[in-house]
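**Student:** Attaching a predicted model along with its sequence, questions to come.
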Amino acid sequence: MRSHLDDPCLMDLQDAARMWRVDGFVVLPGFIPADELSAVVNEVDQMFPSAAGFHDDTDPRAKRFIGDEFAGIDTFPFASTAISLLAVNHRILDLAESLLEDSDIRLSSAEAWAKYTGACDYDQDLHRDYLNHTLLVPSTTPGHRQLEMFVFLNDVPEELGPPHLVSRKHTADLPAVPNWYLRPGREGTGRFVDDSGSPDLYAAEVSGAGPAGTVIAFETGTFHRGTQLTAPRGVRYSMHLGFRSAGLHWGQRAGWAAQGFERAWVDFVHRATPRQLQAFGFPPPEHPYWTPETLAGMALRYPELDLTPWSTSAQHS
């Protein structure tokens, strides 16, 4: 098993973009500094049980996570506003813009995920995510790529189930179908499933293990899989984010207006910056949408939002 943890210069966005284009992914250990994670760590319990709360069955929410690897997912907007803001942290937006080579990007999905040792089987087969992230198929053409990220909210060594990924060097010639390549000894049916065992693919896996704040950026067409949590009384908290260029209309996973009336969404908007809100589709300050009429309406819908950045541009339009 290889690891990217010791690769130099991963904190440089140009180097990260170069590795992302070559391999289809890049692992950035500790990309989000501890001081920018502290508010998130303090609010995780608003969403998920602690390790003790789950393993001692003292948290009434613990039963939710038993038997289904996806039961630990909360979707944006989150009960924790700090975790919602982390989804569009300035470092994450910088990284997304660099990798997608576009300053006008959209957050197409955001999920927070808790996993607990023994809750269920988290060991996945190698797959790509494109089937529920795009209406088409993945493209490596500049301007047409889609980006996903895993963000670790706590330390995730190998025994806490980090994702494993396979470089495009080993998968570039694989067709769009099948999409799942099962582990040796497993059987499956359907045109999206290959159950030949794929030993070469599994031998080429790279671990994404890393400390809290690690970001794993990968393309929608990159083969990857979740792995088992084996640490006694273990827990893994992470986020899964999706980004696309604003004009890439076929890359869709979530429609944010469906949550636009929820209190958690309003709390997020009140604390977000114009740049963060633009990632959800808010027009930038200089956009002709901003008029006295729309600003008056926004003041009613979001009474604690500072509309100065948008109102200033409207006055000069």
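**Tutor:** That came through, no problem.

**Student:** make it CA atoms for all contacts and neighbour counts henceforth
**Tutor:** Fine.

**Student:** Show me the helices in the chain, by range?
**Tutor:** Applying DSSP state H to the chain gives helices spanning 13-23, 34-43, 51-55, 81-86, 90-100, 199-203, 263-271, 274-278, 292-301, 308-315.

**Student:** Measure how the first one sits relative to helix 90-100, angle-wise.
**Tutor:** Which is helix 13-23. 50 degrees (axes from the mean of the first three to the mean of the last three CA atoms, to 10 degrees).

**Student:** residues of helix 13-23 that come out buried?
**Tutor:** 13, 16-17, 19-21, 23 (16 or more other CA atoms under 10 Å).

**Student:** Which strands or helices does that helix pack on?
**Tutor:** strand 25-28, helix 90-100, strand 215-219 (3 or more CA pairs under 8 Å, 6 or more residues apart in numbering; DSSP states H and E).

**Student:** which residues sit against it?
**Tutor:** 9-10, 25-26, 28, 95, 98-99, 166-169, 217-219 (CA atoms under 8 Å, 6 or more residues apart in numbering).

**Student:** Pull out the buried residues from the residues you listed.
**Tutor:** Burial by neighbour count, judged by 16+ other CA under 10 Å, picks out 10, 25-26, 28, 95, 98-99, 166-168, 217-219 from those.

**Student:** re earlier: of the buried residues of helix 13-23, which is the nearest to residue 227?
**Tutor:** Among the buried residues of helix 13-23, residue 23 lies closest to residue 227 (CA to CA), at 20.0 Å.

**Student:** doesn't residue 42 make contact with residue 83?
**Tutor:** No - using CA atoms under 8 Å, residue 83 makes no contact with residue 42, being 9.9 Å away.

**Student:** Compare those two and say which one has the larger neighbour count.
**Tutor:** Using other CA atoms under 10 Å as the criterion, residue 83 and residue 42 rank with residue 83 on top: 26 against 12.

**Student:** what's near enough to touch the more buried one?
**Tutor:** 40, 43-44.

**Student:** and those residues, which are buried?
**Tutor:** With burial judged by 16+ other CA under 10 Å, the buried subset of these is 40, 44.

**Student:** In TSV, list the contacts of residue 83 along with distance to residue 60.
**Tutor:** Shown next, in TSV, are the contacts of residue 83 (distance: CA to CA, whole Å):
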residue	distance to residue 60
40	22
43	17
44	16
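
**Student:** Please compare the first structure with the one that follows:
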Amino acid sequence: MSMDVAAVTREIARRGHALIPSFVTGEELKRATAGIEEYFPDPETTADGTLDVGAFKHAVPFPFAANALNRLVLDPRVVEVAERLLGTRDILLTSSFVQAKYGTAYGDTKDQALHNDTWAVNSLLPPRTDGVYQRLFGIVYLTDVTVDTAPTYVAGRAGDLGVPLITADRKATYGKDAYPDLYARERPVEAPKGSLLLFTGDLVHRGSAYRGRHGRRLAVFFNLHSAAARWTGKHLWAMLPASPGWPDFCDLMAELSPGQRQLLGFPVPGDPYWTADTLGRLADLYPGIDTAPYTAALRERG
């Protein structure tokens, strides 16, 4: 799964988005697909074909039961793109969820209005779209995406299109009546399964309805921001050891690098939080975790 991080970063900086085909492939793709199907089964493969699609939650938040999904959200290549684009290594995961859209045989889905995401999870300050104040969003498609299977439509960056991030009626959405030219410019992002779409918060885009009668579109959504934008809301990823999914989550935490754990709010090696006591309790909490980077930084600190 090679990915030219520098080229992807340049493309995002230039046009606000980049599509990375084959972001996840082979066995990893199979495991991720199996993980998301735990939430969103295929009604066409059930014994009697009467699966009640309406009974499913169509958005499930991180952390997920399958670490194959969790790893997609914390992928080091995406972290590196975020670090290069935002110009800082202090990156946090804002939010993440998995979602399904089903064919019209199981109920209708809706077209979104074109919008930007700069205002999402941030309602205190006017958004900025430069430097450390940018937001990076991602969608990993775990099924093939065509014009009939709910593609993401992209029009371009708000600044390039000459539209405000916040409209006169205090919204980050652009209705067809007021902004017909945007809808004339939009294009669907068609992508094979395993692709990743990365984009900045000022990209004018929208989700679309599922047009086909059967099938599903399965996807993992996430977004990142820098700690410098401390007014930007973020979810808390706390999971109690008594939680049903704790053992798998515990395994994930043990395998992550310090930089990946930082996305979830872990203090970096060298942070004053780390003491001999907290490191000892960390090892108890996550058996198998490598505390060496934290221990070495503690020794250097004195």
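**Tutor:** Good, I have the coordinates. As the structure is a computational prediction, the values presented were derived from the model and not from experiment.

**Student:** Which of the helices of structure 1 sits closest to residue 111 of structure 1?
**Tutor:** That would be helix 81-86 among the helices of structure 1, by CA to CA, at 9.3 Å.

**Student:** can you tell me what part of structure 2 that closest one aligns to?
**Tutor:** Residues 67-72 of structure 2 are the counterpart of helix 81-86 of structure 1, counting by TM-score structural alignment.

**Student:** ok, now stretch 222-231 of structure 1?
**Tutor:** Using TM-score structural alignment, stretch 222-231 of structure 1 lines up with residues 203-212 of structure 2.

**Student:** List the buried residues for the matching stretch?
**Tutor:** Buried residues in stretch 203-212 of structure 2, counted by 16+ other CA under 10 Å: 203-212.

**Student:** ditto for stretch 264-280 of structure 2
**Tutor:** Using 16+ other CA under 10 Å as the test for burial, stretch 264-280 of structure 2 gives 264-265, 267-270, 274, 279.

**Student:** any idea where the strands of the stretch 51-200 of structure 1 begin and end?
**Tutor:** 73-75, 105-116, 126-127, 147-152, 164-165, 180-181, 193-194 (DSSP state E, counting those that start in this stretch).

**Student:** how much does the third one stray from structure 2?
**Tutor:** The reference is to strand 126-127 of structure 1. Superposing on structure 2 and averaging over aligned pairs (mean CA distance after the TM-score superposition for structure 1), strand 126-127 of structure 1 comes out at 1.0 Å.

**Student:** Please enumerate residues in contact with that strand?
**Tutor:** The contact list for strand 126-127 of structure 1, computed with CA under 8 Å, 6+ apart, reads 179-183, 202, 222-225.

**Student:** Mind putting these into TSV with distance to residue 110 of structure 1?
**Tutor:** Compiled in TSV, the contacts of strand 126-127 of structure 1 are given as follows (distance: CA to CA, whole Å):
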residue	distance to residue 110 of structure 1
179	22
180	23
181	26
182	27
183	28
202	28
222	18
223	20
224	18
225	18
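
**Student:** And the furthest pair within those residues?
**Tutor:** 183 and 222 (16.8 Å).

**Student:** what does stretch 13-26 of structure 1 correspond to over in structure 2?
**Tutor:** Counting by TM-score structural alignment, stretch 13-26 of structure 1 lines up with residues 5-18 of structure 2.

**Student:** From residue 258 of structure 2, how far out is the residue nearest to residue 206 of structure 2 when sequence neighbours are not counted?
**Tutor:** Nearest residue to residue 206 of structure 2, sequence neighbours excluded (CA to CA, 6 or more residues apart in numbering): residue 114, at 4.7 Å. Distance, residue 114 of structure 2 to residue 258 of structure 2, by CA to CA, to the nearest Å: 37 Å.

**Student:** Repeat that for residue 274 of structure 2.
**Tutor:** Distance from residue 274 of structure 2 to residue 258 of structure 2, by CA to CA: 13 Å.

**Student:** For residue 107 of structure 2, state which of the buried residues of stretch 264-280 of structure 2 is nearest.
**Tutor:** Out of the buried residues of stretch 264-280 of structure 2, the member with the shortest distance to residue 107 of structure 2 (by CA to CA) is residue 264, at 35.8 Å.

**Student:** Give the equivalent position in structure 1 for that closest one.
**Tutor:** In structure 1, residue 264 of structure 2 lines up with residue 280, judged by TM-score structural alignment.

**Student:** Report the contact partners of its match.
**Tutor:** Per CA under 8 Å, 6+ apart, neighbours of residue 280 of structure 1: 106-108, 256.

**Student:** Quick one, which of those residues are buried?
**Tutor:** For the contacts of residue 280 of structure 1, buried by 16+ other CA under 10 Å: 106-108.

**Student:** Map residue 273 of structure 2 onto structure 1.
**Tutor:** Aligned partner of residue 273 of structure 2 by TM-score structural alignment: residue 289.

**Student:** any idea how far the residue nearest to that match when sequence neighbours are not counted lies from residue 34 of structure 1?
**Tutor:** In space, and not counting its chain neighbours, residue 289 of structure 1 is closest to residue 283: 7.0 Å by CA to CA, 6+ apart. For residue 283 of structure 1, the distance to residue 34 of structure 1 equals 31 Å [CA to CA].

**Student:** Neighbours of residue 307 of structure 1, how many?
**Tutor:** Each residue near residue 307 of structure 1 was counted by other CA under 10 Å, and the total is 16.

**Student:** my bad, residue 26 of structure 2
**Tutor:** Applying other CA under 10 Å, we find 10 residues neighbouring residue 26 of structure 2.

**Student:** can you pull the contacts of the residue most central in space within structure 2?
**Tutor:** Taking CA atoms, centre = their mean as the criterion, residue 222 is the residue nearest the geometric centre of structure 2, at 1.3 Å. Each residue near residue 222 of structure 2 by CA under 8 Å, 6+ apart is listed here: 73, 93-97, 137-139.

**Student:** What of residue 97 of structure 1?
**Tutor:** Counting by CA under 8 Å, 6+ apart, residue 97 of structure 1 makes contact with 103-105.

**Student:** what does residue 104 of structure 2 give?
**Tutor:** So residue 104 of structure 2 contacts 210-214 (CA under 8 Å, 6+ apart).
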